[in-house]
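sequence plus predicted model, see below.
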Amino acid sequence: MASMPDWGTLPRMLRHQAERYPDAVVVADRGTTVTMSELRAAAAEIARGLLALGVGPGDRVAMWGLNSAYWVLHAFGIWDAGAVIVPLSSRYKGIEAAELITRTGVEVLITGAGPAETPLADRLPRLPGLRHVVRPDSGLRGSGTRIPLSEVEDRALAVRPPNLCEIMSTSGTTGTPKGVMLDHAQILRGYWDWSEIVTLDEHDRYPVIAPFSHGFGLNAGLIACVLRRATMVPTPLFTPDALMSLIASERITILAGPPTLFHRILDELDRASWDVSSLRVAICGAAAVPAALITRLVERVGLERVINAYGLMEGTVVSMTRAGDPVAVIANTTGRPVPGIEVMIVGDDGRPVPPGARGEILQRGYGVMRGYWDDPERTAEVIDAAGWLHTGDVGVLDGSGNLAIVDRKKDLYTVNGFNVSPAEVESLLLMEGSPAQVAVIGVPDPVTGEAGVAFVVPRPGVALDPEALLAWARAEISNYKVPKRVVVVDALPTNVNGKVDKLALRRDSRAMPDG
């Protein structure tokens, strides 16, 4: 595997790339292109504006908007200012964004385009600690002329490899999302190695469909493209026909997403004649990928590689399949640990289990997060004294070291590639006012992979309308968190410990008619 240059930080990496490859096109966004030298110049101007607002080293700056060139420029501007980016999902509604902004102490929020016509900033309630909201029409470029460019350069070069570069929100089982702290060194190394295995290089054109607010979109998309001088094509919203048109018109070579994305592409190919001959690599991160899907992608599309991988926000990249792996390995496992990462499977007693036995996946190495923001107790719950991250996922290592993900120890489910915390959805639905109790479970769904079902006990004297509750949820919380169905019940089943018996709810959900 090729060694990564000794950059250490994202600002130094950008300067190296811009000096050596100034004309490399790193962003192609609906007719707008950005070269490496233009990215560096824009980032410095944005950092200048942030310094003028009083942003200091290590301060948190939130970024809120759909994938776009604007997002890319401002992300590198935040890093040039020595600040830490706190990405907010464009799907967030006001209460979700406000909670993360307040918890991480964000004082400056940069907003870009949102999925609806209403400006994103207008969704927020008034937040006392938020000093500045930068809207797309105001911007930061040209706003910091009183700050010498030399001061920006000094700030950028003062960033050190162990300094935090991002705080990523991740679903939790307690109802409150956690802020995962990641530093410059581990992000650079993790996604250099990821790109090496994927064979991403300067000849590739890569649509980043995963939101930049998500760890994959930001790190394996935005950052990886600058690392490898690939041209990223920010994709604000996914629709199958628009993606097919994009692949044909932009001569896309790399594509990443959940299995549902690739099923939809194959469906489109069955319906119409699209030119997808430029595609060469598919990255399909999932616990299991149907072998028939892999075979169809290779035969129908002509792909060189289909790659499966496993990672988590707290541990960056853990394992990946490699060139030459047979279809059975790609379909049933997430490959072998990446360089610098150890994986161990342990039983309920905490001791390693033999190959082929199930147990919790533990991970150790450079990719393990620096902890949860301002939450040492929850950090200590998942990272033990020996440095092992307890992932909460259940897996099996085979005799060749391939890791299969077989279950979740945590109570999360996944909708279109997004992890959903039932506890978080439960606490959000209670805000509507009519439920007294809520229990949410994930169930299999043919379109989204999994979907939520909410079992709701109404407050005394309240006639709870499931459709009204769902309408409220669609208006107030991210679309992927909105349950597919609300079931009104008189009481929730409990186990011998008095906790809600979600196994019983799953049995009940299987007995329900589809709808």
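Good, I have the coordinates.

only C-alpha atoms for contact and neighbour calcs from this point on.
OK.

contacting residues for residue 310?
Neighbouring residues of residue 310 by C-alpha atoms under 8 Å, 6 or more residues apart in numbering: 285, 286, 287, 317, 318, 319, 320, 334.

let's see that with 6 Å instead.
For residue 310, the contact set (C-alpha atoms under 6 Å, 6 or more residues apart in numbering) comprises 318, 319, 334.

other residues contacting the helix or strand in which residue 150 is found?
With secondary structure defined by DSSP states H and E, residue 150 is part of helix 149-158. Helix 149-158 is contacted by residues 11, 48, 80, 81, 82 when judged by C-alpha under 6 Å, 6+ apart.

okay, buried residues for the next helix or strand along the chain from it please.
Helices and strands here follow DSSP H and E; after helix 149-158, the next one along the chain is strand 164-170. Buried residues in strand 164-170, counting neighbours by 16 or more other C-alpha atoms under 10 Å, are found at 164, 165, 166, 167, 168, 169, 170.

with adjacent residues omitted, what lies nearest to the first one?
Leaving aside its sequence neighbours, residue 164 sits nearest to residue 183 (C-alpha to C-alpha, 6 or more residues apart in numbering; 4.0 Å).

could you report the distance from that neighbour to residue 220?
For residue 183, the distance to residue 220 (C-alpha to C-alpha, to the nearest Å) stands at 15 Å.

please compare the first structure with the one that follows:
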Amino acid sequence: MTTTVRWHSIPELVRDAAERFGDAEAVVDGDTRLTFAELADQVRRTAGAFASAGVGPGDRVALWAPNSAEWMVAAFGLLTAGGVLVPVNTRFRDEEAHDIVVRSGAKALLVQNGFLDREFTGPPGVPVIDLKSDGRHGFLGSGDPLERKVGEDDLADIIFTSGTTGRPKGVMTTHGQTLRLYEEWCDLAQLRAGDRYLIVNPFFHIFGYKAGLVASLIRGATVLPLAVFDVDRVLELVEKERVTVLPGPPTLYHSLLEAGGGRDLSSLRVAVTGSADIPVELVRRITTELPFRHLMTGYGLTEAGTVTASRPGDPYEAVATTVGRPCEGFELRVADDGEVLVRGYGVMRGYLDDPAATAAAIDPDGWLHTGDLGELDAEGRLRIVGRKKDMFIVGGFNAYPAEIEGFLMRHPAVAQAAVIGVPDARLGQVGKAFVVPRAEVSEAELIAWAKERMAGFKVPCHVEFRTELPLNATGKVMKDRLS
């Protein structure tokens, strides 16, 4: 069965959302409140502004700014002008960002100066536009209304990988791929019209941009952007704006569990998370200690979007221990070495200007080699056991950090855990755990506890306690900073 998508492009979706949802709130960002009709009007005027600035069909524009109403207007305005969006990680330093702007061939760079007390610069020869000082009453919304014809096979965006394992690569995706996949995502997440969707995930990442902004337009949900994760601000917005949908990385739910006491969180209905290292214990606590009535777990990557997801009605154990079954139009298999391979319409068109990397990632039969290690259960649900690069070998036995972290998270004194392999003279490698405690516990106590629950080769030989773990802007632990 093939899903029939109602729209040929994201700009067509913006226009249709205005017709369907009209005066309902599309975005609430501080004092800014825009209806779907107002959003569509500003998007068309911003498309005109881009056209006046010389942005034509297929031209790239980079957007280096935090979550905001202006980001939303700028991104959809650019796409409506026929341009290609290049989101840039807000945590990148100037040299990293400039590399992406130059390699993408961006004709302009949009920034928000003052965010994180920074001034954002552009590489030589690339015009820089400030979203706030030149924002909705400046550059954005300043043009004559325009909507260029854009097709489902046209390139919509080039999203660069995080760069944690090498130089970031630009992933190319079309309008049609995005619309088909995230319409299904809305069904799986049970997103519906009138939902109040607090988006903590950065817009420069597919979780915030596609499973956030695009999904909200598909269903008529109100977007509440959050520029920087702050648990007190999240709790305040949940209460004040009656937030119903709150996806995020595992760290978000850790924070809610630790700080949610005394707050009215009763409006929360939908949680969505997914990761190679989400502990089973955390899934249990989300569903029993917080008011969420639906929890979706899933697995995705920039190169293919959301590949698998749990289904409404799945048994608790399946939701807790797997990332669900493949989304419609995806094939999934596990190679002999345990690597997860993916094939289907959602797989990227390739890496920008890098045919060698594209050929290394997508084999001649169309299978995308994800770099993740997994297992399939009897019902075809995927269990992620780690990253190929993260696996370490202890005396000839394969040890998977994600599995070990899941065990450690069951200890009542452990709030967060990250495990890496370190050199060992006798065994070649052994595990070292970095632990953020929630209560008093010693290294010896934790190791002794672990020995009772897992095979000896999996038990960390070293434990280092930290007040926090180094996280990237999408909430993933940066293990290259642990040693």
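It's in. Bear in mind the structure is a predicted one, so any value in this text is a computation, not a measurement.

what residues are up against the residue mapped onto the residue nearest to residue 164 of structure 1 from structure 2?
In structure 2, the residue paired with residue 183 of structure 1 according to TM-score structural alignment is residue 174. Residue 174 of structure 2 makes contacts with 153, 154, 155, 156, as judged by C-alpha under 6 Å, 6+ apart.

helix, strand or coil for the residue sitting nearest the centre point of structure 2?
What sits nearest the mean C-alpha location of structure 2, by C-alpha atoms, centre = their mean, is residue 207, with 3.0 Å. Recorded secondary structure, residue 207 of structure 2: helix (DSSP: H, G, I helix; E, B strand; the rest coil).

from residue 81 of structure 2, how far off is it?
Distance from residue 207 of structure 2 to residue 81 of structure 2, by C-alpha to C-alpha: 24 Å.

likewise for residue 219 of structure 2?
Relative to residue 81 of structure 2, residue 219 of structure 2 is positioned 23 Å away (C-alpha to C-alpha).

and those two? which has more neighbours close in?
residue 81 (29 against 20; other C-alpha atoms under 10 Å).

hmm, the more buried one is touching residue 47, no?
Yes: at 4.6 Å, residue 81 of structure 2 counts as touching residue 47 under the criterion of C-alpha atoms under 6 Å.

what segments of structure 2 are helices?
Applying DSSP state H to structure 2 gives helices spanning 10-21, 36-52, 69-80, 94-104, 175-189, 206-208, 215-219, 231-241, 250-259, 280-289, 316-321, 355-361, 401-408, 443-451.

and the longest one, what does it pack against?
Spelled out, that is helix 36-52 of structure 2. Packing partners of helix 36-52 of structure 2 (3 or more C-alpha pairs under 6 Å, 6 or more residues apart in numbering; DSSP states H and E): helix 10-21, helix 69-80.

how distant is the first one from the center of its chain?
From the chain centre to the centre of helix 10-21 of structure 2 is a distance of 24 Å (C-alpha atoms, centre = their mean, to the nearest Å).

on average, how far is that helix from the matching bit in structure 1?
Comparison of helix 10-21 of structure 2 with structure 1 after fitting gives an average deviation of 1.4 Å (mean C-alpha distance after the TM-score superposition for structure 1).

mind listing what's buried in that helix?
If you call a residue buried by 16+ other C-alpha under 10 Å, then helix 10-21 of structure 2 has these buried ones: 10, 11, 12, 13, 14, 15, 16, 17, 18, 21.

which outside residues touch it?
Applying C-alpha under 6 Å, 6+ apart, the contact partners of helix 10-21 of structure 2 are 7, 36, 37, 40, 80, 217.

ok, how many other residues are close to the counterpart of residue 187 of structure 2 in structure 1?
Aligned against structure 1 by TM-score structural alignment, residue 187 of structure 2 finds its counterpart in residue 196. For residue 196 of structure 1, the neighbour count with other C-alpha under 10 Å is 16.

please name the nearest non-neighbouring residue to residue 196 of structure 1.
residue 1 is the one closest to residue 196 of structure 1 (C-alpha to C-alpha, 6+ apart), at 6.9 Å.

likewise for residue 277 of structure 2?
Closest to residue 277 of structure 2 by C-alpha to C-alpha, 6+ apart is residue 402, at 4.7 Å.

closest one to residue 56 of structure 2 out of the buried residues of helix 10-21 of structure 2, please.
Lowest distance from residue 56 of structure 2 to the buried residues of helix 10-21 of structure 2 (C-alpha to C-alpha) belongs to residue 11, with 14.9 Å.

so what's residue 190 of structure 1 closest to, chain neighbours aside?
Nearest non-adjacent residue to residue 190 of structure 1, counting by C-alpha to C-alpha, 6+ apart: residue 317, 6.2 Å away.

burial count for the residue opposite that neighbour in structure 2 once aligned?
Structural correspondence for residue 317 of structure 1 with respect to structure 2 (TM-score structural alignment): residue 306. Residue 306 of structure 2 sits with 26 neighbouring residues when counted by other C-alpha under 10 Å.

residue 306 of structure 2 is in contact with residue 300, isn't it?
Yes: contact criterion C-alpha under 6 Å: residue 306 of structure 2 and residue 300 qualify, at 4.1 Å.

re the thing from before, next, format the helices of structure 2 as CSV and append distance to residue 147 of structure 2.
Converted to CSV, the helices of structure 2 look like this (distance: least, C-alpha to C-alpha, whole Å):
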stretch, distance to residue 147 of structure 2
helix 10-21, 8
helix 36-52, 6
helix 69-80, 5
helix 94-104, 23
helix 175-189, 15
helix 206-208, 24
helix 215-219, 17
helix 231-241, 32
helix 250-259, 38
helix 280-289, 43
helix 316-321, 42
helix 355-361, 33
helix 401-408, 46
helix 443-451, 60
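
these: which one's closest to residue 369 of structure 2?
Across the helices of structure 2, residue 369 of structure 2 has its closest neighbour in helix 355-361 (5.3 Å, C-alpha to C-alpha).

mean shift of that closest one relative to structure 1?
Helix 355-361 of structure 2 sits 0.6 Å off on average (mean C-alpha distance after the TM-score superposition for structure 1).

quick one: that helix to chain centroid distance?
The answer for helix 355-361 of structure 2 is 23 Å, by C-alpha atoms, centre = their mean.

so where is it in structure 1?
With TM-score structural alignment as the criterion, helix 355-361 of structure 2 aligns to 376-382.

buried stuff in that stretch?
Buried residues in stretch 376-382 of structure 1 (16+ other C-alpha under 10 Å): 379, 382.

same deal with stretch 22-35 of structure 1?
Using 16+ other C-alpha under 10 Å as the burial criterion, the residues of stretch 22-35 of structure 1 that qualify are 22, 24, 25, 26, 27, 28, 29, 34, 35.
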